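Peer 1: Here is a sequence with its predicted model. Questions after.
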Amino acid sequence: MASYRYRYVMLLFLLFLAIPATVGKRSDAKILLQTRTRLSDPAGRLRDWTASTSPCNWTGVACDPRSGAVASVDLSFFDLAGGFPSGFCRIPTLRHLSLSWNDLGGGLPAAEFALCSGLEVLNLTYNFFVGGLPEFSGEFPRLRLLDLSGNNFSGSIPPSFGRFPALRLLSLYGNLISGRIPTFLANLTELTEFKLGYNPFRPGALPPDIGNLTKLEVLWLSLANLAGEIPDSIGNLANLRTLDVSNNGLAGRIPVSIGRLRSVEKIELWRNQLSGELPESLGNLTSLLEFDASQNNLTGKLPEGLAGLHLTSLALNDNRMEGEIPAVLAQNPSLVELKLFNNRYSGELPPELGRYSNLQHFDVSGNQLAGKLPPDLCSRGMLETLVAFGNRLSGELPESYGDCRTLDYVRIQNNELSGKVPDLFWSLPKIYHLELRGNKLEGSLPRNISCAKNLTQIIISGNKFSGQIPQEICALMELRTINAGNNQFSGDLPLCIADLTKLEVLDLQQNNLSGEIPAGGWTELADINLSMNRFSGEIPRSLGDLPVLTYLDLSGNQLSGEIPPELTNLKLNHLNLSGNDLSGKIPDGFDTSFFPPSLAGNPNLCSSSGLKPFRKCPPSKQKALRRAAVAVLLTAAVVFPATAVLLATVCYRFIRTGKKNPGRLWKLTSFARVGFDESEIFECLTEENLIGSGGSGRVYKVSLKSGQTVAVKRLWTGPDGPNSDQEFRAEVETLGRVRHANIVKLLFCCSAEECRVLVFEYMENGNLAETLHGNKRDQPLDWERRAKIALGAARGLAYLHHDCVPAVIHRDVKPSNILLDAEFEAHVGDFGLARALGRETEGHCVMSNVAGSCGYIAPEYAYTLKINEKSDVYSFGVVLLELVTGKRALDPSFEEQKDIVQWVIDAMSPKRAIEVSDMDYEFLIDPRLRPFTSSDYKEMVRVLNVALSCTSAFPMNRPSMRRVVELLGDRRDMNSVVQV
């Protein structure tokens, strides 16, 4: 009986305990359902939230296993929309609330936030919250993690952020927070992660009390407008693993106290204004794996202690460091990346470099290094990039380099290397850029060069290479540049070289080549220089059909026959046929005063116009009869009326010119051989010829007497054009020194005090904006042409960023500045905002005027006013999105305050780590492209993937334009995951 009573009592007791848990679950469910009604759930992710089931079984909800009460709501990546669902915080047992990567927006009122005082974790990252940061009224004693990054919060950080006694992670990066970084944040002594990077703070110092955060493990303040010196208290952060204060304005010396960071694994100090020597105390950091202090003003030597650490990556490039590279660096078994370029290092490279580590990236270019290249750089079979140009390196190229099958990028030009290049080195399977010019290398090109299938650039000019150029070079179908001038090559040039359809530059000047000049269908060839050889035979007429050829130099050969009149069809900015044995009549297009130097040294040429110093061509029988008839008529004419008419014409022209240009003194500059002058141009700047008008001036289409058509840009002057002089200089300085098939060609410019004019080649199909978005064409651009335009524009920008010295940043990449010729080849134009990126700019330019156009400006520019080449990459990514979707950057169909980048990202939700497949995103494709083939669709998806990579919110994640060219030109499927 007693046993029965005991069991009965225990059952009642357990039932008593279960009642509040059941009641609590029902109450929690009611709160969750009420709050859910305020959210938009287009993907239906919360469809299982029903009153008939326990909330512990609902998607995104987790309960305490002991009490059964709701403890966590995690709705990350659910594509939810609406305001902040503060109702969730009414659940008294809720400890974890994560709503990251959604479309939630609006402000965060303090009254609503007060409900959340019991939370331990609050994660609202990557939404669209705006306004000031929330004011945390009252106590939040349990809050351990606060992540509000990736939103649009603005204003200053409220003082309440300094009153979280248990906070371990504070992340506010990627917002629009202004003000200075407040000192009260140093009160958060429990912090282990502190991330405020990518915010437009007012320039200010790193809080001097930062050393109070002794438990800190991650300090990330990149691109936060830090100024002043790094405080000595930084050395108190003994638990710090990551220190990133890169991309700021920090100055002064690196404090010696940094050597007390005994746990640090990664130090990022790049792109600041730090000066002085690297402290010897860095050698104490035995846990350090990555050290990057590049792009500063550092001097002195590389400390032995730092060089002796087991670093995986050491980057000190773009400083003023000197002395020898310590030999102990080569003993490091962990070294993967070594970047010491653009310094003043001297002496020899440690010979054991690469012997003990998996070295992948090696760049010591732009120093004063001498001696031999280390033979073991690729002994572990991992080396990918070998860059050592601009030194005084000597000796032979090590034989072991021929076994480096991972090598894909080599630049060792402008040294004193000699001897024979190993045969296997020419056949490396992954190499795509090979630059050996300006050395004393010798030997011949072996036949196994055909194995280098990925080779796009072979630049070996200025050496002592000899022998024949082998037929096997024709197997390299990816070749874009062959530059082998100033060598001793001999024999015939393989005719099959004309089959290299992607070739853009063929430069074989100053060799001993003979035979005939190949003729073929080079659709991409822009530059031919075969001068100072022994070529014979006639000039191929097919050269006149090359669509993008702008540079032709065949001087100093043994060419014979007539000059093909087809050459006059080319839009050349350089022509030289001098020093040959050409004969016959000079074609009419070249029979002008601009071309005698280009045709000199051909004594058998004659001119129909009497061009000096050439002899006059004998007239044909028909011309002789016409001349006789004219002579009779002139003899019979009355002299005085003719004289009167002539005088009247001269007076009229004088009066007309005097009215239009009274006393004008012109400064004239020609960048190509042109058959016109400024007077002919100005006569045509009429309303009838006007084809465009914009913020910088007017553009006219001018048909010249020679039959040539040009585009004339007349810049605004006076009060309407305050920046016209700056824009004029920018365009002239940029376009006057660049030459590329995908950069618009500046032919001529003239300026006076009140007028500035630029004359360009005329583009028959206008600009991409008109063609893609306007009503200019009856038929929309098909995908083949869009892909061609994308690749052409990318090549033009890549040339500006990587091949110009100094590099050029366009700063206004958009469809209206991408011009299209008759074949829809893209030409980047309008360089009024362009800037050269020299070393004096420390890797970026700070601009006082707005750089770019709305919808195309990179997000970081809004709060830093700093630009670099990644700003152009972002703008180009927007252009790619327009090509794929057919939408404008700021399309009327978008919601307010949304651009094409955000529209695409939203459309591709809920996955923010996107794996683009072959069937998911047809709705993003421009409907005017339908119907399209499956192969075209794969191409569109690939370009979409590239565009998303280019428009990454973080510049460091964007590819270079050189890489963009590779991605757009790669026909393989691209299913990589792109972080947006």
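Peer 2: On my side now, so go ahead. Numbers count the residues shown, from 1 in each chain.
Peer 1: alpha carbons only for contacts and neighbour counts from here, please
Peer 2: Fine.
Peer 1: Run through the residues that contact Leu386.
Peer 2: 361-363, 407, 409-412 (Cα atoms under 8 Å, 6 or more residues apart in numbering).
Peer 1: rerun at 7 Å
Peer 2: Residues in contact with Leu386 (Cα atoms under 7 Å, 6 or more residues apart in numbering) are 361-363, 409-411.
Peer 1: out of these, which are buried?
Peer 2: Listed as buried from the contacts of Leu386 are 361-363, 409-411; burial here means 16 or more other Cα atoms under 10 Å.
Peer 1: can I get the residues you listed in a markdown table with secondary structure?
Peer 2: As requested, the buried ones among the contacts of Leu386 are exported to a markdown table (DSSP: H, G, I helix; E, B strand; the rest coil):
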| residue | secondary structure |
| --- | --- |
| His361 | strand |
| Phe362 | strand |
| Asp363 | strand |
| Tyr409 | strand |
| Val410 | strand |
| Arg411 | strand |
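Peer 1: and here's the other structure:
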Amino acid sequence: MLLILLFLLSPDLTLSVNQDGLNLQRVRLGLDDPDGFFHNWNDRDDNPCNWNGVECHLASGAVNSVDLSNANVGGPFPTFLCRLQNLTFLSLYNNNINSTLPADMSACQNLQHLDLAENLLTGELPGTLADLPELKYLDLSGNNFSGNVPARFGQFKKLEVISLVDNLLDGVFPSLLSNLSTLRHLNLSYNPFRPSHLSPELGNLTNLEILWLSGCNLVGQIPDSLGLLTKLTDLDLALNSLQGPIPSSLTGLTSVVQIELYNNSLTGELPIGWSNLSSLRLLDASANELTGTIPDELTWLPLASLNLYENRLTGELPKRIADSPNLYELKLFSNRLTGELPRNLGESSPLVLIDVSNNLFFGEMPPSLCSKGRLQELLMIRNAFSGQIPASLSQCRSLNRVRLGNNQLSGDVPAGLWALPHVSLLELAGNSLSGGISKSIASASNLSLLLISKNKFSGQIPEEIGFLNKLVGFLGSDNLFNGSLPGSIVNLGLLGQLDLHSNDLIGEIPSGISSWKKLNLLNLANNGLSGEIPAEIGSLSALNYLDLSGNQFSGEIPVELQSLKLSQLNLSDNRLLGHLPPLFLKQIYKNSFLGNPDLCHDIAGLCNSRSHERDRRYMWFLKSIFALAGLVLIVGLLWFYWRYKNFKRAKRAIDRSKWTLISFHKLGFSEYEILSCLDEDNVIGTGASGKVYKAVLSNGEAVAVKKLGRLPPNKVAEEGDVESGAVHNDKFEAEVETLGKIRHKNIVRLWCCCVTRDSRLIVYEYMPNGSLGDILHGGGGCGGGSSKGGLLDWPTRFRIALDAAEGLSYLHHDCVPPIVHRDVKSNNILLDGNFRARVADFGVAKAIDAAGKATESMSVIAGSCGYIAPEYAYTLRVNEKSDIYSFGVVILELVTRKRPVDPEFGEKGLVKWVFTTLDQRDDGGVDHVIDPKLDPCFKEEICKVLNIGLLCTSPLPINRPSMRRVVKMLQEVSGENPIRPQSKDGKFSPYYYEDAPDTGGVA
């Protein structure tokens, strides 16, 4: 009875619900749904209110909310959503929505919440969004929007939240948003705006609670008017180029919880009045040029984090800071602060991190740093702390990084400090610490780096050191260690550096060191080690630094050392004898073998033709002379050694500082971590432009690094590169400029680039399965190598073709201006761990203007033999049709598993061979073209794809379809409307399609 009454009161209810469901079905059909998010969107269900992501109004039953967040759906923006007349909430957060936003979205009249963040949207922001009268929340972060923020964005009527973070907006800074008096959140961070000043009119946004403008290319001073934003809780102006002092008006932001001003060029002293900010929890003004002292009134605040590092602050740390009950993070490194740290620091504060490195602090370390039992990082390097390490730290089991190097600490290290279970880095180098390494170090199960050089440690290195299976570096040089190396040390399978030079070690190097597969540095110089040099050292393929000088090693030099790729070799001042291995019979190795009287061979200055007895008498005579001037010589050598080490240290610092990092995404690594991986063992590819390395980062992830060296402007590159040096150097700018603006699932992602005067690095995502060319044909060059193409079944090959087509379609149709790749080939299509394809190598890519012409003239042919379109070779005119031809060759490779140029084709090439085979054989020739390793059950589908490939390689550019059409044809191959090959005379005819241009016959 109740249902009948509702039907009579609302006769249009069923029609309304059905209409909403129909519009949602249209949305579903327009989107790619690989994860089956729409599985319960049943077109036979009249009520869509129970569908995934759909909510309805309780009274009317009309759809008022659609939430497709994190659904992994893709395709253009579904405009049918705006036909839901009661829709107030719409979220497509974190999907693959591409193309551009519709120019007119006025149909979404009731929309209040619109979230399109983390998608692939491009083009300019549509100004018509301001026509939505009810819109309160707008989030377009993490897309590829470019150009200016529309002037109409200053006309929103009810907008409270706007977020445009992490786009490519490169116009003027949108000061017009200061007209929106209703705004509560304004977030424009990480956009490459033109250099702009902060508008004083921002002070008009009196309702503003959050202001995020980090990384917006802001210049000039911070306006005083920001002090009028009394409701502000979060102010972020970091990562800009702001100058001048911090305005005192900011101390009037009585509601503010965090202020972030780091990485600017702010000067002057910290203003007075911080005690007004009773809610302040975070103050980060690091990496500026601030001077003066730290105000004492900062210690009156309930600060949780105080970051003032990398400034020019002086004076002592306020003593009352130790009384702060909330302080968990204190970063003051790289200043000029002095005095003693408060003795009770950490007693009242739940400290998690303290970093006061690179200052002038002195006195003893506070014993209460870990009183709350939460301290994880203790960083105090390069100060003048003295006395003993507090015994209380040995009970601080929460510690994971301890850096106390380059101070004046003395006494024994507390036994418990060696045994802390979570510490990964223990740095005590450059002090006057004594005693030995405790056997309790066996409990330090997470220890990765042990840095204890330049102390007074003594005794034997304990066997327990071999229990540290995560140890990567053990640097203990310039101490007083004695006894032999523990046999257990060979169990350290991850060891990369072992430096124990200048100690009193004796005995032989333990057997079994072949387990050190990752060792790259071995320095045992200036000890008393004896016996023969183990031949096992020759099996350490990663080793590039070997110094065993100043010991008592005897016997012959193992010939196995010749297999090492060493940048440093020193076996001087031992008791070696016999002849040098053949590889070392070069003058450059002379200084590597000096001081071995019984080691003789024909290297000038190493030895001569006299007998060994006469050599010994001669050496005795020389030693007598040296003894007379020994004191002067020792003093001179020590002075020279000290100057040399300072010079090398300064040179390394300069070399590292020469690198400039340009990032295109938020990074979890630095340029130094990349540079440390550039050795020959990590090379995964070599081409005309340079080498490609695989770099495994400390977090376990891998990236690919392409190293491009500069060529002189008129020098011709190696390996057949016909371009001049100037053009070769431009490839770096071209690839960075192109990939830096592109974000697409089928385009290889560019993380960052590093630049110096002589070398350039491009860091992009690592593709575990290499290139399609290597998989299909092997890496052995033309006609060589073993192909793994037979391992790719047809569904995988088809998916690769579709992925690559979608990537090229994005370049041709969705980029503004369009981009022509100019070097499409199977070696430039990379495959991830799931054999999904990405288009790569944009070194010769060009932008195309509205008339379809390249923005720069083409003076040379770019591309690879077998892939170059016929018209390109004689006209040097480039457009998207050239890429389509090259992609057609790739399709033929996938179908035939043959190279574009192969001796079996003679002078024809793959395209002509396929066409001739299909045209001349009475049976159509298909079976003679298709890879025999493909399953015959897919023959019909393979033929359709073969047709597409031949259409793309039509000799006349006008006959080639667009890449957008190629994508659609590939999608139709396995869909409901397959492409049917046509014929005139019953034979297989590759150039005829239902949708092909009418050219009157085969081109």
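Peer 2: Now that the structure is in, tell me what you want to look at. What you see is a predicted model; the values in this text were computed from it and never measured.
Peer 1: rewinding a little: in a markdown table: the contacts of Leu386 of structure 1, plus distance to Ser461 of structure 1.
Peer 2: Shown next, in a markdown table, are the contacts of Leu386 of structure 1 (distance: Cα to Cα, whole Å):
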| residue | distance to Ser461 of structure 1 |
| --- | --- |
| His361 | 25 |
| Phe362 | 23 |
| Asp363 | 21 |
| Tyr409 | 17 |
| Val410 | 15 |
| Arg411 | 13 |
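Peer 1: What is the nearest of those to Ile925 of structure 1?
Peer 2: Tyr409 (35.5 Å; Cα to Cα).
Peer 1: any idea how far Tyr432 of structure 1 is from that closest one?
Peer 2: Tyr409 of structure 1 sits 6 Å away from Tyr432 of structure 1, going by Cα to Cα, to the nearest Å.
Peer 1: ditto for Lys195 of structure 1
Peer 2: When distance is defined by Cα to Cα, Lys195 of structure 1 is 39 Å away from Tyr432 of structure 1.
Peer 1: if I pick the counterpart of Asn326 of structure 2 in structure 1, what's in contact with it?
Peer 2: Aligning on TM-score structural alignment places Asn326 of structure 2 opposite Ser334 in structure 1. Counting by Cα under 7 Å, 6+ apart, Ser334 of structure 1 touches 310-312, 357-358.
Peer 1: swap the cut-off to 6 Å and go again
Peer 2: 310-312, 357 (Cα atoms under 6 Å, 6 or more residues apart in numbering).
Peer 1: With Ala43 of structure 1 instead?
Peer 2: Listed by Cα under 6 Å, 6+ apart, the contact set of Ala43 of structure 1 is empty.
Peer 1: Please repeat the previous calculation with a cut-off of 8 Å.
Peer 2: By Cα under 8 Å, 6+ apart, Ala43 of structure 1 lies in contact with 78-79.
Peer 1: Just give me the match in structure 2 for Gln368 of structure 1.
Peer 2: In structure 2, Gln368 of structure 1 lands on Leu360 (TM-score structural alignment).
Peer 1: Around the nearest residue to its match once chain neighbours are set aside, how many other residues sit close by?
Peer 2: Excluding its sequence neighbours, the residue lying closest to Leu360 of structure 2 (Cα to Cα, 6 or more residues apart in numbering) is Thr338, at 4.6 Å. Using other Cα atoms under 10 Å, Thr338 of structure 2 is surrounded by 17 other residues.
Peer 1: So what does Thr338 of structure 2 match up with in structure 1?
Peer 2: Match for Thr338 of structure 2 (TM-score structural alignment): Ser346.
Peer 1: In structure 2, what sits opposite Gln488 of structure 1 in the alignment?
Peer 2: Using TM-score structural alignment, the partner of Gln488 of structure 1 in structure 2 is Leu480.
Peer 1: Do I have it right that that match meets Ser458?
Peer 2: Yes: under the criterion of Cα atoms under 8 Å, Leu480 of structure 2 makes contact with Ser458 at 4.5 Å.
Peer 1: between those two, what contacts are shared?
Peer 2: With Cα under 8 Å, 6+ apart as the test, Leu480 of structure 2 and Ser458 reach no residue in common.
Peer 1: one step back: what's the closest of the contacts of Ser334 of structure 1 to Thr592 of structure 1?
Peer 2: Each of the contacts of Ser334 of structure 1 was checked against Thr592 of structure 1 using Cα to Cα; the closest is Thr312, at 63.1 Å.
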